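[1] 3D model of this:
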Amino acid sequence: MIIRRNVKVYNLTLNSRFKSSTTRIFTENLAAPAYKPEVVEANKYDEWESRGLFTAKNSSQEPVFSVVLPPPNVTGKLHLGHALSCTIQDVIVRRKRSLGHNVLWLPGTDHAGIATQGVVENYLKSKQNVTRHEIGREKFNTEVWKWKEKHGNTICNQLRTLGCSLDWSRQVFTMDQNHSHAVNTAFIQLFERGLIYRKKALVNWCNALKSTVSDIEVENKLISTPTDIKLPGYKNLVKFGLMYNFAYKIYDSDEEVIVSTTTPETMLGDTAIAVHPNDSRYKHLQGKRVVHPFRNDTIPVIFDEMVDTKLGTGAVKITPAHSKIDNEVAKRHRLPSIQVINEDGLMQTCQLFDQMKRYDCRQKLVEHLDGMGLLKSIHPHQMTLPMCSRTGDVLEHLPKEQWFLSCRKLNKAASSAVINGQLKINPDKYIKNWINWTEDERDWCISRQLWWGHQIPAYKCSVDKDVIWIAATDEILAKIQASKYLRTAPEDINIVRDTDVLDTWFSSGIYPFAALGWPETYNSIDYKHFYPLNLMVTGHDILGFWVHRMVMLGIELTGKLPFNNILLHGVICDNKGAKMSKSKGNVIDPIDVINGISLENLKIKAEEMYKDGVLNKEELYKAINYHKTNYSNTKGIPECGVDALRLTLLSQDIKSHFVNFDVHQCHANKLFCNKIWQSIKYMQLSFDKLRPIEGITRNDLTYFDKWILSRLAEMVDKVNKAIDEYDFHLATKAIKTLIYSEFCDVYLEATKPGFDNEDEAIGYAHAHTLSAVLNTSLRCLAPIMIYITEELIPKIPDFENNIIHNFNDKNKLYFDYPQTKDFEIWKNKDLENQVTRLLNVTSLVRELKGMYNISNKIKTSIYVKTNDDVLMLDLDNNENIVLHLTKCGYLKINVDDCKYSVSTLLDKDTEIKLAIDDENAFNIIEAAKEKLRNKIKKLEDNLNKLEAKFSTKHYITSVPEVTKALDKEKLLVKKEEIKQLQRLI
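    This next block holds a predicted model:
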């Protein structure tokens, strides 16, 4: 989609009546000699927004298309993941607008409970030297709101910089009054339907955060070798990656059972030893008990099939209070649960170790086991450490009373929607993941021990020892409801509101309908017109955490799917395919790509992030080294501009698991922008050469005019199909191929002789074609490269009646998007095949010049010997263009009078000779041939070495098959290169 200015632009029709089309439309010339993104992008977005061009109409008369922006954290700043997702959505909605749809693209930000609370806590500590506990909940939340008002619009302004055409008039914040009302309503309705309940269960607990965290906040860190890690609250590093083997003595026996664990401190809460029922080593222990060395009691040996007999000793300690797997075993065997680590990460109910930090306890406990003769060994062991992604602390599993959403019924509906085809997932490879998520019968823990967020609308109501939990909007209603169950007057009821808040994923789970006015659907125009949404676009990595929950809650609370189509894109990676992360140092700020940044300023920026606590020292060093390795040649990240960034993001297959981003490719796309810029300048200069003549018709179009129009029709078809299927990389490839390889490199060059031709109708035919092709190409490119197309489309020279098109959309807000049906008349495959053979001749001549190092300053002639009558005619009719493209002096067909030449075969029917008209021709050719022979010999020697290496026994038996396949491909490439060079001698 391109926003219209007050200039004359046109709507494509292909009515062949057009004639007498020489009246010029005068356009403003491009003042700048070259493309400068900072100039082209200036002020355009502000103008679009002030004119309300992104505001959806309160009408359903036109086709409606609605989508919501996955709300970024209010604390956040734009990163390449945002940039990818937002660019995908922006291209879709801009194209929909240009096709006549009434589009709503709804923006919003998420209150991000954990992240925002952490940021403000750090801010208060650094600025006022106070903690949230010192100022209290109410004042702390006031400080969060102040922080949000001051800093919360950063990412929204960055989205504007990126050009995202969001309807800012409808912007949502998930802590706004309307959204909070929707969250409370959702909780109360689900509670009343029996789907939300409260129970004590094991949860992911972060000691540093003092809260449960959802699975998405768990970062499973693989520890391959013994590793020292700095943890919150510990002065010294804590070592992980060790397996501790210790023994339990069989009660009333000298026998012992050895168990293995990576967390020896949890043995203080062991309530059983488990072995497999078929393990012959332990069958004699049926009914036996072992002595717990620190609790002065015994625990049973139990038999359970979950035990892996091949792992360790085949005997497993069972700690129900601190392991989800062990907790399930305990339920089956009715074992007690003993919590030995509290919410502060301190040991409890352990006598000797009470109030010790858990990892200080580990060290002391191991020493005691050793002193008791029970410690058998400690050795390195690979393990996975559950880390809190927010704090860097190691998570514990603790038993705690929490609120849960029952998911079985909701999952069934979500699963059926996909299986029955009502909900489509693109790409469909993720359907399997969806089924896995919806088959998981675990309930969702939706409460968090935070202060910032939606406080749970639930009240603990009690009279004496009778207690009941009630979900209600306020205390009065809660007491009235409770009185029905407690059989007493409301005023006699003691009431306390739950201090916990809801998981942020709960409030974002109702976002698609709450943002449009739910639950007040009776008076919400937006809900009536735009719900359900047409599409949801997000990363595949949150399919289960967010998309799944939106579908569950949407079906249950609105009776409808919140959307019928899901588009999942990949995770952003660097140019080597490594996922971007602080730990790798390879994170790229899209604003740095847009504006450019020096190597020195990259270092300063990283150091500031280290001072602010965003990076640790190791991450700082990795970031600086990454910058030096990747950006030293360019002395930093070169300025690329928004359009080049957007084009680069969409040049990869967004539906693949990972999407690579290369800064250098982005800069190359900036040069592509300049190529387009120079094309417009060439057109303007060429149009100035035209002298008034009487009208021309389509019969005046030349061979190359018709060819480029056929290629244009093919491009329009490919682009429309590709964008409809969200294959943006195929769309960008088709557009770049046409503009770069066909329009600029061939057609534009082929028009130069025409504009200087005495037959002025040829110049006019070229002028009409140039205008039509570039106008159409830029309209196809417009949703992707929004600023340069907005700048250039109005400046494309044209005529009042173009013999190829007639755009009459003066009153439209957006440039029309080219449609396949409007271009089919120009398709001509036979002509394309003819031109391809003609261009193969020019390419071969240029290749000969390049291989033999023959400068364009040396006079050369082309000799073509062929039996192809069509090729002969095409060469004869387009001699001046062939000579212009090859920079040769003469073209001779089936004439053999050249003395000094180099030659090669186009095919079995055609030979191409390049004759040198120079007194040193013989020496030039012999020197070039010798150079070519040396190059071929060098390649053959390298090929022989590779083949010898690949045939060795070590290579055949030891090298992975993947590497062999790549090496085989290298060999084929080298063989083909040698073959191509040999045909030139």
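
[2] alpha carbons only for contacts and neighbour counts from here, please
    Will do.

[3] correct me, but Leu159 touches Leu78?
    Yes. If you go by CA atoms under 8 Å, Leu159 and Leu78 touch, sitting 7.3 Å apart.

[4] Common neighbours of these two, please.
    In the contact map built from CA atoms under 8 Å, 6 or more residues apart in numbering, no residue is linked to both Leu159 and Leu78.

[5] one more to put side by side:
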Amino acid sequence: MTETPTLRSIDLPPAWEPATVEAELYRGWVDAGYFTADASSDKPPFTIVLPPPNVTGSLHMGHALNHTVMDALTRRRRMQGYEVLWLPGMDHAGIATQNVVERQLAGEGVSRHDLGREKFVERVWEWKAEYGGKILDQMKRLGDGVDWSRERFTMDEGLSRAVQTVFKRLFDDGLIYRAERIINWCPRCRTALSDIEVEHSDDDGELVSIRYGDGADAIVVATTRAETMLGDTAVAVHPDDERYRHLVGTEVELPLTGRRIPIVADEHVDPAFGTGAVKVTPAHDPNDFEIGRRHDLPSITVMDDSAVITTPGPFQGLDRFEARPAVVAALREAGRIVAEKRPYVHSVGHCSRCDTVVEPRLSLQWWVNVEPLARAAGDAVRDGRTQVHPPELAKRYFDWVDNMHDWTISRQLWWGHRIPVWYGPDDQVVCVGPDEQPPTGEGWRQDPDVLDTWFSSGLWPLSTLGWPDKTPDLAKFYPTSVLSTGYDILFFWVARMMMFGLYAGEDVQPFDHVYLHGLIRDAQGKKMSKSRGNVLDPLDWLDRFGADATRFTLARGANPGSDMALAEEWAAGSRNFCTKLWNASRFALMNGATTATAVPDRATLTDADRWILDSLDTLVSDVDTLFDGFQFAKLCDALYHFTWDLYCDWYLELAKVQIAEGGERADATRAVLGHVLDTVLRLLHPVTPFVTEVLWKSLTGGESLVVADWPKPAGAAADAAAAQRVEGVQRLVTEIRRFRADQGVKPGQRVSARLSGVDAAGLSAHTAAVTALARLTAPGEAFAPSAALEVPLAGGAVTVELDLSGTVDVAAERKRLGKDLSVAEKELAQCEAKLGNPKFTDKAPADVVDKIRARRDTAAAEITRIRGRLDALPAGGE
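    Model (predicted):
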């Protein structure tokens, strides 16, 4: 029997305590300049621009997932020899930031109008300096390897220059125009919203059917927004609807108003929906607006920007939600209500910033003609210049860019990029570029609106690199390599960056790859929300489990395009993995694992050595393939399986036996042990940077894993025979361990045993390993086997005879097995009783009956196993 080798002391704490080292390690990386990119480098570039979080934001699980992905990508490329730029920054978040500061002012009893525009904007900048950007500090806790020297903000002078430049170009090219159209209006924020800033939910409402006109000429329409009828200017029906053909071209009286409105025929109307007739309110519905344009109908606005009724009469001054029941009551009194359905669940748009119900409203706004821009954005993906991962989500992208409506870009806010247009006293309109002087003189005024936040963030890949100037950064790092983001903002941000990037970047795509990850949900797959109480906080996880465990958990669940169900126990499991890696590394180091000595020629190595090296080669190749395919979940599973199962659970134990032999065998094993650990730490570093850095520096004495080389496969031909013999050892040891447990032998107790058939199975060189790992001792003169098992292997069966005398407390084992037998017999009786009852078997669902049958079979098998174990116990002990 081999003896445990003498362990050497190592300079590592006995336990991994991330909180004690993470901050210092991160500062060291930043101070060393590891994350600072060099535009003059001759290395190939790899660029990611951080999706800029809102200046008001805080790190949430979605951020943590995306940042983990981006950090893993950039750390790997840096190790592969690329000049890596991961550029950080923040978005000024127009509506969100203005709301925050306005709430702060309200607490002081002041409004922005009290301050005036200039003072208010100064106050926002003060807020930003004091409170904004806390998410950037939280990124450091996560380990983000961003280039802090290039941090940008969407309201920086350089980025403002880019925004003004592209606005001027679009304006001069006729792609920006001002027009009165239906927009999404938030009465709370008092600004226009683009379609993508509106979130829809199924809300309870009321569907009211109203009769317009009387007698044979009456026509019934249904609406969920009765108050808007005050602005109706027509009733529309489908031209092929026989029911109403005689009414087309006639007029009908609009109830409560005394106005007469026409009945028009329009193909937009669905004759199968409701009554087949719809009220037309061009100033308060986007579809009605288009009908109104086709039929030259007037547009009557009935609400102000606070959604208060302005139409003269009894409803004037009422909020829209007060006016709605009042209008219905008046219609009911007039005998005009045909039917009322409540609750009526329907889709309602809400402001994504404040959750106020959005009001469609006719308004004069600035628009981008997106058709040529969107077409170019679609072509860049179709021809492969930009690749979407996973590919199946490209269809969603095409669905959006191929059907995009013109984009309303003006916002009635004070915080943001001011629209660079001046109006003159004689109705002149002048758009001013960044190097041009605005017109001066009496009567000239600048447009009061600001640009949609997505307008400036759509330029992010270009503007952060210095565009419109031809900067070294732009020349080196554009186009960017990867955009990583959630699929939920594929339309919000990705399409806009593609449009602007191709337009301003002279048909060069802003990024080569778009990786779309899913959303994070709770363990039951439900969307996280504060109201449900199921929100998981990454900052809490960082405190409790450490950055590496948090990152590994997120990456291990990141399948491209798929949502992730996340549970706290997963983070605990990842922490256990980090602990396992730590303990295994300490064990390897104490057993002399080293990288100072090269791995000897393969011919001199053992089966176990060649097996682990071949497995390592496969791992390196697989991890590279999975990284390139953005398959983070699969690459984490591959790393986890190799590290825990192959290296920790098997090779370390086999190596321990080999080291105990001493001499050249021990030295070779220490070299293999160190080489494999070195490679594993390098492969794990992009996902778990902190624990791997500490362990790798202790193993190698190297400068830092951040700038270490990325592993490459050795390329040696795999030794299939060695792998088969090692697998035979694993199976044999596993079966002996299982048999010992079934016999009630304690895990640490040594048992005298004799092995037969080892030579025929090809495992004669592995006897020492089997006996050591299975806790066996060689049979003595008094060896009297009391139990035996046969293990079939590829080369032949191995018989193991064991002397269990004195190894089992027979009385205690009989008592334990007796209790287990009683439980199994009770389970069998209950199952048989159910299955013997026709009322159950005839009426219960088939899957329920099948489950009971499966439970019966399991219980019967357990009874057989326990009785066999009882029969095999030595006599006595009662």
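
[6] Tell me which residue of the second structure lines up with Phe545 of the first structure.
    Per TM-score structural alignment, the equivalent position to Phe545 of the first structure in the second structure is Phe492.

[7] how much space is there between Asp563 of the second structure and Val198 of the second structure?
    Here the criterion is CA to CA, to the nearest Å. By it, Asp563 of the second structure lies 22 Å from Val198 of the second structure.

[8] of the two, who's got more company?
    Here Asp563 of the second structure and Val198 are set side by side on neighbour count (other CA atoms under 10 Å), and the busier one is Val198, at 21 against 18.

[9] What residue in the first structure is paired with the more buried one?
    Here Val198 of the second structure is matched to Val218 in the first structure, going by TM-score structural alignment.

[10] give the contact list for its match.
    386-389, 395.

[11] Now that we have the residues you listed, which of them are buried?
    Under a neighbour-count criterion of 16 or more other CA atoms under 10 Å, the subset of the contacts of Val218 of the first structure counted as buried comprises 386-388, 395.

[12] Out of those, list just those in strands.
    Among these, the members falling in strands (DSSP state E) are 386-388.

[13] Next, the mean deviation of the helix or strand where Leu695 of the second structure lies compared to the first structure.
    Using DSSP states H and E, Leu695 of the second structure sits within helix 689-700. With both structures laid over each other, helix 689-700 of the second structure and its partner residues in the first structure are 1.5 Å apart on average (mean CA distance after the TM-score superposition for the first structure).

[14] could you say what helices and strands that helix packs with?
    Using 3 or more CA pairs under 8 Å, 6 or more residues apart in numbering; DSSP states H and E, the elements in contact with helix 689-700 of the second structure are helix 547-556, helix 568-590, helix 663-684.

[15] State the distance from the corresponding residue of the first structure for His295 of the second structure to Asp270 of the first structure.
    Taking TM-score structural alignment, the alignment pairs His295 of the second structure with His333 from the first structure. Between His333 of the first structure and Asp270 of the first structure the computed distance is 14 Å (CA to CA).

[16] who has more neighbours, those two?
    Set side by side, His333 of the first structure and Asp270 show more neighbours around Asp270, with 23 against 13, by other CA under 10 Å.

[17] Now do the same for the more buried one: its match in the second structure.
    When the two structures are superposed using TM-score structural alignment, Asp270 of the first structure falls opposite Asp232 in the second structure.

[18] Tell me the spatial nearest neighbour of the match of His295 of the second structure, not counting adjacent residues.
    Ile302 (8.0 Å; CA to CA, 6 or more residues apart in numbering).

[19] how much does whichever helix or strand comes after the helix holding Leu695 of the second structure stray from the first structure?
    Once helix 689-700 of the second structure ends, the next helix or strand along the chain (criterion: DSSP H and E) is helix 720-742. After superposition onto the first structure, the mean distance of helix 720-742 of the second structure to its aligned counterpart is 2.0 Å, using mean CA distance after the TM-score superposition for the first structure.

[20] mean per-residue distance, the following helix or strand past helix 720-742 of the second structure to the first structure?
    Secondary structure here is assigned by DSSP H and E; on that basis, the next helix or strand after helix 720-742 of the second structure toward the C-terminus is strand 751-756. Between strand 751-756 of the second structure and its aligned partner residues in the first structure, the average distance after superposition works out to 5.3 Å, using mean CA distance after the TM-score superposition for the first structure.

[21] Fine by me, thanks again.
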